[in-house]
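1. Here is a sequence together with a model predicted from it:
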Amino acid sequence: MLEVALRHAFPGFLLEAAFTAPTPGVTALFGPSGCGKSTILAAVAGLLRPQAGRVAVDGRVLFDAARAIALPPERRRCGVVFQDARLFPHLSVEGNLRYGLRRAPRGAAGLDTAEVVRLLGLEHLLRRRPVALSGGEKQRVALGRALLSRPALLLMDEPLAALDAARKAELLPFLARLRERLSIPLLYVTHALDEVDRLADTVVLLQGGRVQASGTPEELSARTDLPLLAARRDAGAVLACTVLGHAPERGLTRLGFSGGELLVPLEAVPPGARLRVRVRARDVSVATEPPPALSVQNVLPAVLEAVEPGPPHQAMLRLRLGASVLLSRVTGDAVRRLQLAPGMTLWALVKSVAFSHDPAPP
């Protein structure tokens, strides 16, 4: 279990945040800039000494103000990856990786060099110097160096924030692959929702130095009482799906989830693979009767659980499909015209989904 409870006052800002998360797994600290995400990461790493609080990983106490425990950074066994890779420019990629390995405690378990190189796709880069690497390649090397130090906790402070869209798309699959292989907890700071969907097992939602909510991406994405998520243009429900099969002649893949099935554009993943998709609220319409022939592939029966007010002239519908929830953003006029009220049976018309997680083995 990762346990964090911190209180620290800065001029004009108070951090007062507490959360727990299961280990191993990826815990994402998510929120707008200035909400305290990086400060929490610095406190866990030992780069900031909070005025009060406690940090522990699987029962090992790293910091406890009440008991005057504050392990120095070098004894916390935290591998840290920052926005900028901070590689040694005079060393090759291989030399930077070896530096990480030299910092590993004697006898500590962890990934070996060959596996790190393979997982992060560094084979063809080993002889290069950092100046000859792209931004995404530098971050992969920095991550490999941190992993080879055999950390008990891996900390990543917005590692993709400085990358352009192409380099970010290049690095995300490596992080997703690593997520499946790691047996240590990972604390990941980001303000990008696609990174949360792709990587997180637990999400800690932060605003103004305080925790607004925590839970799985599936749980938090379906909540309409969290403006940091529900008010976004890309707000929507995250569904854990299993690939049921393919129809290549139609260009479609069939996904199963706990509330039914979805037909999506053909994906090159094997049947039985698990993946996570985001169904955006703006891509879900509703009908009060089963609609006739449509271009929309997915028409799912649902029960209207709630009608939540949104921005002017809009509303958010919470739709129950078995054990799952979908969100639908509609106009206030549609609510009045269709006389939508909780308890009604509706048909959810899902126009598209966003794949947000690389497939994992069944």
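-> Received it, and whenever you're ready, just let me know what you need.
2. drop to CA atoms for contacts and neighbour counts, all remaining ones
-> Will do.
3. what about the strands in the stretch 1-150 of the chain?
-> For the stretch 1-150 of the chain, the strands defined by DSSP state E, counting those that start in this stretch occupy 2-10, 13-21, 25-30, 52-57, 60-64, 69-70, 78-81.
4. Let me have these in CSV, adding distance to residue 227 and mean neighbour count as columns.
-> Below are the strands of the stretch 1-150 of the chain laid out as CSV (distance: least, Cα to Cα, whole Å; neighbours: other Cα atoms under 10 Å):
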stretch, distance to residue 227, mean neighbour count
strand 2-10, 24, 17
strand 13-21, 19, 18
strand 25-30, 13, 25
strand 52-57, 28, 20
strand 60-64, 32, 19
strand 69-70, 36, 16
strand 78-81, 30, 23
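5. Residue 188: which of these is closest?
-> Among the strands of the stretch 1-150 of the chain, the nearest to residue 188 by Cα to Cα is strand 25-30 (4.6 Å).
6. Show me the one of the strands of the stretch 1-150 of the chain that comes nearest residue 278.
-> Using Cα to Cα, the strands of the stretch 1-150 of the chain put strand 25-30 closest to residue 278, at 16.8 Å.
7. Comparison target below:
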Amino acid sequence: MTDGIRIALRVARGEFRLDVDLALPARGVTAVFGPSGSGKSTLLRAIAGLEPDAAGEVRIGGEVWQDAAQRLPAHRRATGVVFQHTALLPHLSVDGNLRYGWKRAGAPQALLDGWIERLALVPLLARRPDTLSGGERQRVALARALACDPRWLLLDEPLSALDGERRAEILPYLEAVRREAGIPILHVTHAMEEAARLADHLVLMDAGKVVAAGPALDVLNRADLPLALREDAGVVLEARVEARDAHGLLTLHTAAGALHAHGPAHAPGTPLRLRVQARDVSLALHRHDDSSLLNLLPATLLGLDPLPGGQVQARLDATGAPLLARISHRSVERLELRPGMALWAQVKAVALLV
């Protein structure tokens, strides 16, 4: 493989075993997703050369970073790494932190200047790290990594230490990095929001092994994976903005039909990803236009999967788009639901996640 990424790594530490074998695209964002302790961060550290006991193979494009014959040390692997805790040098200004690694890498001045501009760091250059917010520190850490002209950008839960407001603040910057960096990005996360919004390719991990891997929406929308059992289970749909009214209500075109959701101002034609959580979808035998629900979608019931606590997950086909609805067992009995039935899926506009 000369145009992709090959990872076959094994790490043994006490009772924990990491054993992965992956072929990844050498472009876009690969999100590594899974619960705490699943091996996500160990995998990233092994790729970066920071796990001395990691055995196996790491190849990116035509470059061999590790195999049976050789093992490049971390400083010779052209990675830019951003951890949850930014590890900025406290005695240096933002400008000093950025230039420290950039000088060692010998990267062009234009590259450093470009990332300072794209990540809106000009007003922060004279400040010290202890005067920055968590989101600002992460932007500095991103720019520091990218200014060194890496071959691969590795992000280890960069948003997990941030509150919801700061996370929302930095996500657009990560989207800009995704669009403009021109290098593959490995993004380790346990947050569904980040995987759904940023990932082009998704690796689902548990207990040190790969449970599933593939195009992000394919994996996110599979009803047979552990993702479908989470409290925030649902589907992710590709959407395109058609309009936004004066009250912030977006009209979105999706494969399931027109949907309404509240969200930021986006120009018509802007592509988005829309999360529809199973717990926010209700089912009806007939269309009801006399309620506050704005999103009414015709759907076919594909199957009913029992869940703990007397709940049932309904798998639906909405004119070719997948949907999940989490309802009670009593609702299944009352509506006499069975596979093959024609139904109406109902979703509140304020529940959709853009």
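-> Thanks, I have the structure now. Nothing here was measured: the structure is a model prediction, and the numbers come from that model.
8. Do you know the score for how well these two fit?
-> With the length set by TM-score structural alignment, normalised by the length of structure 2, the two chains reach a TM-score of 0.93; 350 aligned residues with a Cα RMSD of 1.9 Å.
9. Residue 32 of structure 2 -> structure 1?
-> Structural correspondence for residue 32 of structure 2 with respect to structure 1 (TM-score structural alignment): residue 29.
10. list the helices and strands the longest helix anywhere in structure 1 packs on?
-> When structure 1 is parsed with DSSP state H, its longest helix is helix 165-181. Contacts defined by 3 or more Cα pairs under 8 Å, 6 or more residues apart in numbering; DSSP states H and E place helix 165-181 of structure 1 against helix 113-119, helix 135-148, helix 193-199.
11. among those, which is the most enclosed?
-> Compared across these, helix 135-148 shows the largest average neighbour count, a mean of 24 (mean count of other Cα atoms under 10 Å).
12. once aligned to structure 2, how far is the helix or strand immediately after it in the chain on average?
-> Counting by DSSP states H and E, the next helix or strand C-terminal to helix 135-148 of structure 1 is strand 153-157. Mean deviation of strand 153-157 of structure 1 relative to structure 2 after superposition (mean Cα distance after the TM-score superposition for structure 1): 0.7 Å.
13. Run the angle between strand 153-157 of structure 1 and strand 52-57 for me.
-> Counting by axes from the mean of the first three to the mean of the last three Cα atoms, to 10 degrees, strand 153-157 of structure 1 lies at 120 degrees to strand 52-57.
14. For the aligned residue in structure 1 for residue 57 of structure 2, which non-adjacent residue is spatially closest?
-> The pairwise alignment with structure 1 assigns residue 57 of structure 2 to residue 54, based on TM-score structural alignment. In space, and not counting its chain neighbours, residue 54 of structure 1 is closest to residue 64: 4.3 Å by Cα to Cα, 6 or more residues apart in numbering.
15. Please report how far the one you found lies from residue 5 of structure 1.
-> To residue 5 of structure 1, residue 64 of structure 1 is 9 Å away according to Cα to Cα, to the nearest Å.
16. shared neighbours of these two, anything?
-> 53-55 (Cα atoms under 8 Å, 6 or more residues apart in numbering).
17. Pick the one among these closest to residue 116 of structure 1.
-> residue 55 (28.1 Å).
18. my guess is the closest one contacts residue 69, does it?
-> No. Counting by Cα atoms under 8 Å, residue 55 of structure 1 does not reach residue 69; the two are 9.9 Å apart.
19. overlap in contacts of those two?
-> Counting by Cα under 8 Å, 6+ apart, the contacts common to residue 55 of structure 1 and residue 69 are 61-63.
20. Next, format those as TSV and append distance to residue 248 of structure 1.
-> What follows is these, written out as TSV (distance: Cα to Cα, whole Å):
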residue	distance to residue 248 of structure 1
61	53
62	53
63	55
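21. Next, format the strands of the stretch 1-150 of structure 1 as TSV and append distance to residue 196 of structure 1.
-> Output for the strands of the stretch 1-150 of structure 1, formatted as TSV (distance: least, Cα to Cα, whole Å):
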stretch	distance to residue 196 of structure 1
strand 2-10	18
strand 13-21	15
strand 25-30	6
strand 52-57	22
strand 60-64	26
strand 69-70	30
strand 78-81	17
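22. For residue 45 of structure 1, which of the ones you listed is the nearest?
-> Among the strands of the stretch 1-150 of structure 1, strand 78-81 sits nearest to residue 45 of structure 1 (Cα to Cα), with 6.1 Å.
23. against structure 2, where does that closest one fall?
-> Going by TM-score structural alignment: strand 78-81 of structure 1 matches residues 79-82.
24. returning to what we had before: which among the strands of the stretch 1-150 of structure 1 is found nearest to residue 179 of structure 1?
-> Proximity to residue 179 of structure 1 (Cα to Cα) singles out strand 25-30 among the strands of the stretch 1-150 of structure 1, at 7.2 Å.
25. Mind reading off the mean deviation between that closest one and structure 2?
-> Averaged out, strand 25-30 of structure 1 is 1.0 Å away (mean Cα distance after the TM-score superposition for structure 1).
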